[in-house]
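S.K.: give the three-dimensional model of this entry:
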Amino acid sequence: MENSNLSQFETTGDKMLLSGLAVSDRTAFYKKTYAHVAGGVLVFILFEWLLLQSETIVNFAMSLTQGWRWLIMLGGFMFVTNYAEGTVLKTQDKNKQYLAYGLYILAQAFIFIPLIYVATSYMESGTDMLYQASVVTLSLFTGLTAVVFVTKKDFSFMKTGLTIGFFIALGLIVAGSLFGFNLGLWFSVGMCLLAGGSILYQTSNLVNKYTEDDYIPASLGLFASLMLLFWYILSIFMSRD
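M.R.: This is a model prediction of the structure:
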């Protein structure tokens, strides 16, 4: 009977999921994870600032926003995302995990160039808009994370719905790029809801999926959801300007 109870916590080898560990071990994991998410945000800001200093890089990124070229940027971003996620999950080498995480942050910074450049260069309240969107994003992220920890609810059931939602969104983005129609405000609102669901799912995974050594994969998943939410909240703010 004792062995059957422990089996639910087993992953690979002799490691156990966080739910099978002591409270102190789980707390240490949460601190590491959110410290790495915060670190990812700071590195993103640094990368973004450096990239925006180069007129060549900005012009190149802006040129990829036109029509089918946006699909090239999106495809490249998805390739880097898959590589980074695959690397941090398959290897226990922390150096490789950090390298993959850093590469993913750089890819995020690059794909954000057009959005932030337009906001800061062509909109009167661009700087204030970035600040407001950041505050709203962090507030929602904190609130959604708190929901998981307070209710202790397992949101893993959302995986199928989120997967379907992301495929539908991707199809709409591809169609919009190929046929030249604007997805509009309601698409951004829908993507914010999808990003919120992803945050609930990723936070739930902290307990139900990862072991105490998996704080970098956990951080990458949360960081990705946070940046998706920020993208579409900023898009909503820009549509109102």
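
S.K.: for the rest of this, base every contact and every neighbour count on C-alpha atoms.
M.R.: Fine.

S.K.: can you pull out the helices in the protein?
M.R.: Using DSSP state H, the helices assigned to the chain run over residues 2-7, 23-52, 55-63, 69-90, 94-122, 126-151, 159-179, 184-208, 215-240.

S.K.: helices or strands up against the longest one?
M.R.: Applying 3 or more Cα pairs under 8 Å, 6 or more residues apart in numbering; DSSP states H and E, one finds that helix 23-52 contacts helix 55-63, helix 94-122, helix 215-240.

S.K.: what angle separates it from helix 184-208?
M.R.: 140 degrees (axes from the mean of the first three to the mean of the last three Cα atoms, to 10 degrees).

S.K.: run the chain-centre distance for helix 23-52.
M.R.: Taking Cα atoms, centre = their mean, to the nearest Å, one finds the center of helix 23-52 at 12 Å from the center of the full chain.

S.K.: buried residues, it. List them.
M.R.: Buried residues in helix 23-52, defined by neighbour count with 16 or more other Cα atoms under 10 Å: 26, 29-30, 32-34, 36-37, 40-41, 43-44, 47-48, 51-52.

S.K.: again, but for the fifth one
M.R.: Taking 16+ other Cα under 10 Å as the basis for neighbour counts, the residues of helix 94-122 that come out buried are 97-98, 100-114, 116-117, 119.

S.K.: what's the angle between it and helix 126-151?
M.R.: 140 degrees.

S.K.: run a quick neighbour tally on Gly86.
M.R.: 14 (other Cα atoms under 10 Å).

S.K.: sorry, that was for Asn82
M.R.: Asn82 has 12 nearby residues by other Cα under 10 Å.

S.K.: what distance do you get for it to Glu55?
M.R.: 29 Å (Cα to Cα, to the nearest Å).

S.K.: how close does the nearest residue to Leu178 once chain neighbours are set aside get to Ser177?
M.R.: Ranked by Cα to Cα, 6 or more residues apart in numbering and with sequence neighbours excluded, the top spatial neighbour of Leu178 is Trp68, at 5.6 Å. Separation of Trp68 from Ser177 (Cα to Cα): 6 Å.

S.K.: Proceed likewise with the subsequent sequence, for comparison:
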Amino acid sequence: MNSENNVVVSYATDADRATFFKKTYSHVAYAILAFMLVESILLRIVPMDWILAMMGGKFVWLFILGLFWLGSTLSDRLVFHPDRDKQYLGLGLYVLLQAIVFLPMIAMAVLYSGSEMIMQAAIITLFMFSGLTAVVFMTKTDFSFLRTAITIGGFVALGVIVVGAIFGFNLGLWFSVGMVVLASASILYQTSQIKDQFSTDQYVGASLQLFASIMLLFWYILRILMSRK
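M.R.: You can find the predicted model right below:
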């Protein structure tokens, strides 16, 4: 075991903190690059009929969402396992799950505008994530008070998504805006927790937490852009 395992980031030396944040955000970048690679492969090899079935079949989509939830739970456990190999397995599994869930919407975005709309959503997401991260580090505010609101909002959103999938109604623009707010609050909360509560060896787990919120933010920004077409 590494001697850094029990050192909380907020109590670590400046050098150890810098190393932790460098590793964390590097892993977030690697996860995003891996997502892009896997998504591009899926777009090439998955038949369009299958993608349309994912979009059109409500029970198929509910199955995919259920699989994603189970996989996400497993990934979250793996990334905090003492074994580093299992941590990377958890992060890799989560990237794959995100690529599968994103496949129908990315395919539709490509049909609408090629890569233009996806690039716009990616740039907006990047700027929002950078701004929210800067708020946490520059203001040194403890955003742990957001936890209850994020938890309740997440369960409400999940319920609305499931009901919408079953009965086939459009969740609308304002739901997407609300989810962007929820994802932004999650980034504030998780960045604050990583800065104050994580230990310096938990950079793989920290990167998964941030990657998940970034992908949630990207999803609903892309939905908002697509709703304008």
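
S.K.: can you give me the TM-score here?
M.R.: Scored against TM-score structural alignment, normalised by the length of structure 2, the superposed chains reach a TM-score of 0.95; 225 aligned residues with a Cα RMSD of 1.3 Å.

S.K.: just put the helices and strands packed on helix 23-52 of structure 1 in CSV and tack on distance to Met73 of structure 1.
M.R.: What follows is those, written out as CSV (distance: least, Cα to Cα, whole Å):
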stretch, distance to Met73 of structure 1
helix 55-63, 8
helix 94-122, 7
helix 215-240, 15
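
S.K.: for Trp186 of structure 1, which of these is the nearest?
M.R.: helix 215-240 (9.0 Å; Cα to Cα).

S.K.: matching residues in structure 2 for that closest one?
M.R.: Counting by TM-score structural alignment, helix 215-240 of structure 1 falls onto residues 203-228 of structure 2.

S.K.: which of the helices and strands packed on helix 23-52 of structure 1 sits closest to Thr151 of structure 1?
M.R.: Closest approach to Thr151 of structure 1 among the helices and strands packed on helix 23-52 of structure 1 is made by helix 215-240 (18.6 Å; Cα to Cα).

S.K.: that older thread, now the helices of structure 1 as CSV including distance to Gly13 of structure 1?
M.R.: Below are the helices of structure 1 laid out as CSV (distance: least, Cα to Cα, whole Å):
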stretch, distance to Gly13 of structure 1
helix 2-7, 12
helix 23-52, 18
helix 55-63, 44
helix 69-90, 14
helix 94-122, 18
helix 126-151, 28
helix 159-179, 25
helix 184-208, 17
helix 215-240, 18
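
S.K.: how about these, which one is nearest Met16 of structure 1?
M.R.: Set against Met16 of structure 1 and scored by Cα to Cα, these come closest in helix 2-7, at 8.6 Å.

S.K.: run through who's touching that closest one.
M.R.: Under the criterion Cα atoms under 8 Å, 6 or more residues apart in numbering, residues Gly20 lie in contact with helix 2-7 of structure 1.

S.K.: quick check, distance from it to the centre of its chain.
M.R.: Helix 2-7 of structure 1 sits 35 Å away from the centroid of its parent chain (Cα atoms, centre = their mean).

S.K.: what does stretch 115-132 of structure 2 give?
M.R.: 13 Å.

S.K.: same question, stretch 166-176 of structure 2
M.R.: 20 Å.

S.K.: again, but for stretch 94-108 of structure 1
M.R.: 13 Å.

S.K.: what do you get for stretch 159-170 of structure 1?
M.R.: 15 Å.

S.K.: what does stretch 63-78 of structure 2 give?
M.R.: Averaging C-alpha positions (Cα atoms, centre = their mean) puts stretch 63-78 of structure 2 13 Å from its chain's average.

S.K.: what of stretch 83-90 of structure 2?
M.R.: Worked out by Cα atoms, centre = their mean, stretch 83-90 of structure 2 lies 18 Å from the chain centre.

S.K.: ok, stretch 213-221 of structure 1 next?
M.R.: Chain-centre distance of stretch 213-221 of structure 1: 12 Å, with Cα atoms, centre = their mean.

S.K.: flag every buried residue along that stretch.
M.R.: By neighbour count on 16+ other Cα under 10 Å, the buried set for stretch 213-221 of structure 1 is Asp214, Tyr215, Ile216, Pro217, Ala218, Ser219, Leu220, Gly221.

S.K.: go on, stretch 163-176 of structure 1?
M.R.: Ala169, Leu172, Ile173, Val174.

S.K.: which residues sit in contact with Thr137 of structure 1?
M.R.: The contact partners of Thr137 of structure 1, by Cα under 8 Å, 6+ apart, come to Leu226, Leu229, Phe230, Ile233.

S.K.: out of those residues, which ones does structure 2 keep as well?
M.R.: Mapping those onto structure 2 (both residues aligned by TM-score structural alignment, their matches' Cα atoms under 8 Å) leaves Leu226, Leu229, Phe230, Ile233 still in contact.

S.K.: if you rank these by neighbours, which is first?
M.R.: Neighbour tally across the kept ones among the contacts of Thr137 of structure 1 (other Cα under 10 Å): the maximum, 29 neighbours, falls on Leu229.

S.K.: how much space separates that residue from Ser156 of structure 1?
M.R.: On the measure of Cα to Cα, Leu229 of structure 1 and Ser156 of structure 1 end up 19 Å apart.

S.K.: distance of Leu51 of structure 1 relative to Ala109 of structure 1?
M.R.: Where Ala109 of structure 1 is concerned, Leu51 of structure 1 sits at a distance of 8 Å (Cα to Cα).
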